[in-house]
Every structure is written in structure tokens, then in C-alpha cells.
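# give me coordinates for this.
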Amino acid sequence: MVTKKPDQVRITQKKTVHMYAELWHASKCVLERGIENEKGSSWQFLSSIVLTAFAFEAYLNHVGKSLIACWESVEPLPPPKKFNLICELLKVDFPGEAGKRPVQTLTQLQDFRNLMAHGKTEQIEPQPFLCDAKHADARLGQRPLANWERLIRTKDFAERARVDVEEVLKTVHAARPKPKESLFSFGIGSGSAVVVENDGRNTMRK
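The predicted structure is shown next:
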């Protein structure tokens, strides 16, 4: 019995992934979950802060590659140096000193990110203090906190990090030459399907 093999389809696909946009969206989603459910929310706030830092660095790599042909040699630099270089190339300036927002927040964000990425055991020994004897048990129950722990007790720093990073990215993005994607766009993909006719013979025996 002679049968014809079924036609096949050749699938071709490609996709551009804007990593900074993916991380930015992830930072927002985690933050929203922490705000919705207060129980254990410190870990959501921690995750959101780290993802915001990653998104910022990913944007610098995204923009730097489009501005500098030898970006691969620049990429190992720490984010603050890459940020300063990009701002210089695009002639972008942020008012105020490093001790003011939004640059102040970028510094805190980078310090937080580095601490999480290279975490080490630390000994916390706050100064002794006096309190009324009747409050001693309650005060002993309040464990001392590391600086990074203080930043994740509430949503405040996670929200501030997103607000200030967004302000910075909008300013940098506006100064970029065209063509450029819409800020925080996820990228685009395309695909095609081509029928490959099979005119070969397939002999089968009963």
C-alpha cells in the first residue's frame, strides 16, 4: 500500500525580551502582593526592592549597548559608574546632590542590592538603655534589627525605590536618540509557518 506522508509545517519564531521591563513588572507584582497581605509581607518588600535594583541595572545595560559599541568592556563596571557614564553621554543631569532624591535613593538601592547579593553574618549590639521595669518584658521582645531589616518592615522604601527609579529612567529615556522602544515595553515577537509539502513515497505492507 502506497501512502503519502502528511505535509509538515516549518515554524520560525523570534522574540525580543526587554529584561528591564520584565524585572520592573515583577517588582510591582511582588510589592502589590505584600501590600494586599500584611502577614509575612517583609519578604515581599525585600523581593520587590531587589527586583527594582535589578531592573535599574538591566536598563543601564539595555541603553548602554545602544550607545557604546564596546559596551561589553564597560558592562562589568558597578551600576553607579555605568549610570554616570550614560548620563554624561546623554547630557542628563539630576538636580540636587547625592544626598537628595532621587540620587539618594539610587545609592540606598545599590547598597541594599549588594548586601543581599553578598550577604554576610553580622552581629547586632545596640547600646544598652534604661526603661521602666514594668515594660522590660515588652522591650526584650523587640529584637534589634539590622539596617536592611528596617527597610523591609513596611512598604515605604520599596515604594520609594520604584517612584525614584521610574523618575530617573523616564529622564534618561527621554534623552535617548531614536529609534527606541516605549519605556517599560516588554518587547515584541514574530512567527511564521510555512507548509513543507511531502511528495515522497511511503510503502507499507499489510
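# from here on, just use CA atoms for contacts and neighbour counts.
OK.
# before we move on, what SS does residue 193 have?
Taking DSSP: H, G, I helix; E, B strand; the rest coil as the rule, one finds residue 193 in the strand state.
# can you count the residues close to it?
11 (other Cα atoms under 10 Å).
# what do you get for the one 5 residues further on?
One way to gauge burial is a neighbour count; for residue 198, by other Cα under 10 Å, it gives 11.
# residue 9 is in contact with that one, correct?
No: under the criterion of Cα atoms under 8 Å, residue 198 lies out of contact with residue 9, with a separation of 10.3 Å.
# apart from its neighbours in sequence, what residue is nearest residue 83?
Taking Cα to Cα, 6 or more residues apart in numbering, and ignoring the residues beside it in sequence, residue 83 has residue 60 as its nearest neighbour in space, at 6.5 Å.
# what's the first helix or strand after the helix or strand harbouring the one you found?
Taking DSSP states H and E as the definition, one finds residue 60 inside helix 41-67. Counting by DSSP H and E, the element after helix 41-67 in chain order, helix or strand, is helix 71-74.
# how about that following helix: buried residues?
Using 16 or more other Cα atoms under 10 Å as the burial criterion, the residues of helix 71-74 that qualify are 71, 74.
# before we compare anything, build this one as well:
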Amino acid sequence: MAWLIPASGVIESYRDNMDGCEGDSPLLDSGKRIIQMPMLRGRQTVSTFSILFASARRSLKAARESEEGSFYEILNCLVMGAFTVEAYMNHLGHIQYGSKFDKFEKSNVWAKYRQLRRSCSLPILGIPDAYPSVGQLLEFRNTMAHGRTENNLIAMEIADKTIPIAIGQSALGWRAFVTCEYAEEGMAAVEALINELHDAAGQGKYPFLTTISGLYSLATIDP
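Predicted structure coming up:
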């Protein structure tokens, strides 16, 4: 016998079953040895792009709520937000093209986007033209992926007692982009880009609705 059940609760349900079992339980013999084991089978779908987007949103929320450590939260938001874009394109590419997308998946994100717009009968535009903030976010991701030590020249007028503060707070190089304003603008653009493609591809209006989903069956079998 098997039942369709949600993934959550499978293990706890089994543990609850075992707690307090007597010797005549169908799961235990008189020596309380297990004579039947539950077998979980099914198919699970993990929406990687949705998980990355949720991670970016959580980091941005944390940055808004507390200044302490906010630089690192914003940095994580920017990188995860950029990852979200390409992960979604890979997701939609396989829906639109099936296994034929496997070779195209290795192409750069800029080419993927143009191809997906074409497949969705949208005007052929590049990311910088359609969503400039997403283009900047992806460029930032590339900068961080090939990060290197920077040597920056500093020249500013300051009051004598603020020298340590000024040095620490001067945002030069890639750090100039690690701000809440930039992250909020970038995340809004990421969401808009994905919503547009998702809707145009006939996939509905809620691309981020689920992170992990599936159908499962649970049956008891002899060990």
C-alpha cells in the first residue's frame, strides 16, 4: 500500500509511529526488532533560481534591519541576485528547448537572454537595453568572480579627528556598488526581468512561488 504525502512529516510520522510501539506492532517483532521498513519514493523538483532569489532577499532584509554587518549582507544579495538571473535562464531554456539547450547553456548570459526573448516572441533586446540595472549586476558578479587585490589612491579633504573613519568608509573600486540602494534597484530589476520572461513563455505570473516541490509515496516493505 502507498500514499501520496508531502515530504515534510514523513520522518516525523514514522518516528511517532515507532515511539510507544508494543511487541505486537506490525513494525516490530516480539524482540522489538524492525520487521518492516518504510520506503519513500517520488520525484522532487528544486527551483534553484527561486532559492537563490530568496537568499538574496533575506540578505537585503537583514541589511535594512541592522547596520552592523550590512556590507556583507548587501554583497551576498548582489551576488545571489546575479546568480538568480542565469539560473532562471537555464531553467526556462530547458523548458523552451528541452535537451537542445544543453549545448547553449554554456553560452554567456547575454546571449542566453536574447535567445530566450526570441523564443518568447518578445522584441529582441540585450540585457543592458531591457534592464540596465540587471546588466550592471551581472557585470558586478563577473568582477567578483574574477576578484583580485586592489590598490586604490585616496585624495579627500577631512577634519583631523576623522582620518580613521574616512579611510574605513571610503568606497572605492567594486565596493562603491555595495549599497542598499544599488541592491534594491538591482533586485527589483531581476524580479521584473524574470516575471516578464515567465509570463511571455506561458509559465504563469508567479515564478518564485515554490522552491522545492514534488510527489512522494510511502510504503512499508520487508527489510
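# next, the TM-score between them, please.
Here the superposed chains carry a TM-score of 0.79, computed using TM-score structural alignment, normalised by the length of structure 1; 189 aligned residues with a Cα RMSD of 2.9 Å.
# hang on, the earlier thing: contacts only, for the residue nearest to residue 83 of structure 1.
For residue 60 of structure 1, the contacting residues are 79, 82-83, 86, taking Cα atoms under 8 Å, 6 or more residues apart in numbering as the criterion.
# how about residue 33 of structure 1, what's its partner in structure 2?
Aligned against structure 2 by TM-score structural alignment, residue 33 of structure 1 finds its counterpart in residue 62.
# contacts only, for that match.
70, 73.
# in structure 2, which residue is closest to the centre?
The C-alpha lying nearest the average C-alpha coordinate of structure 2 belongs to residue 52 (Cα atoms, centre = their mean; 1.0 Å).
# and that one? What does it align with in structure 1?
Matched to structure 1 by TM-score structural alignment, residue 52 of structure 2 sits across from residue 23.
# ditto for residue 166 of structure 2
Taking TM-score structural alignment for the superposition, residue 166 of structure 2 sits opposite residue 142 in structure 1.
# report how many residues lie close to that match.
Burial measure for residue 142 of structure 1: 8 neighbouring residues, criterion other Cα under 10 Å.
# what about it, which SS state?
Quick answer, by three-state DSSP: residue 142 of structure 1 is coil.
# from residue 152 of structure 1, how far off is it?
Going from residue 142 of structure 1 to residue 152 of structure 1 by Cα to Cα, to the nearest Å gives 16 Å.
# can you pull the contacts of residue 55 of structure 2?
77, 80.
# helix or strand: which one has it?
For residue 55 of structure 2, the enclosing helix or strand under DSSP H and E is helix 48-65.
# go through that helix and flag the buried ones.
Buried residues in helix 48-65 of structure 2, defined by neighbour count with 16+ other Cα under 10 Å: 48-63.
# of those, closest to residue 215 of structure 2?
residue 48 (18.0 Å; Cα to Cα).
# list the contacts for that closest one?
By Cα under 8 Å, 6+ apart, residue 48 of structure 2 lies in contact with 84, 87-88, 211.
# so which of the residues you listed wins on neighbours?
That'd be residue 84 among the contacts of residue 48 of structure 2, by other Cα under 10 Å, with 25 neighbours.
# which residue packs closest to the alignment partner in structure 1 of it, ignoring adjacent ones?
In structure 1, the residue paired with residue 84 of structure 2 is residue 55, using TM-score structural alignment. Spatially, and ignoring its direct neighbours in sequence, residue 55 of structure 1 is nearest to residue 20 (4.5 Å; Cα to Cα, 6+ apart).
# how close does the residue located most distally from the centre of structure 2 get to residue 158 of structure 2?
The C-alpha centroid of structure 2 is most remote from residue 30, which lies 49.1 Å away (Cα atoms, centre = their mean). Residue 30 of structure 2 is 82 Å from residue 158 of structure 2, where distance means Cα to Cα.
# cool, and residue 68 of structure 2?
The separation that residue 68 of structure 2 has from residue 158 of structure 2, given Cα to Cα, amounts to 24 Å.
# how about residue 222 of structure 2?
77 Å.
# what does stretch 39-47 of structure 1 contact?
When contacts are taken as Cα under 8 Å, 6+ apart, the neighbours of stretch 39-47 of structure 1 outside the stretch itself are 27, 30-31, 33-35, 152-155, 158.
# in that stretch, which residues are buried?
So for stretch 39-47 of structure 1, counting by 16+ other Cα under 10 Å, buried means 41-47.
# mind putting the residues you listed in a markdown table, distance to residue 193 of structure 1 included?
Conversion of the buried residues of stretch 39-47 of structure 1 to a markdown table gives the following (distance: Cα to Cα, whole Å):
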| residue | distance to residue 193 of structure 1 |
| --- | --- |
| 41 | 46 |
| 42 | 47 |
| 43 | 44 |
| 44 | 42 |
| 45 | 44 |
| 46 | 44 |
| 47 | 40 |
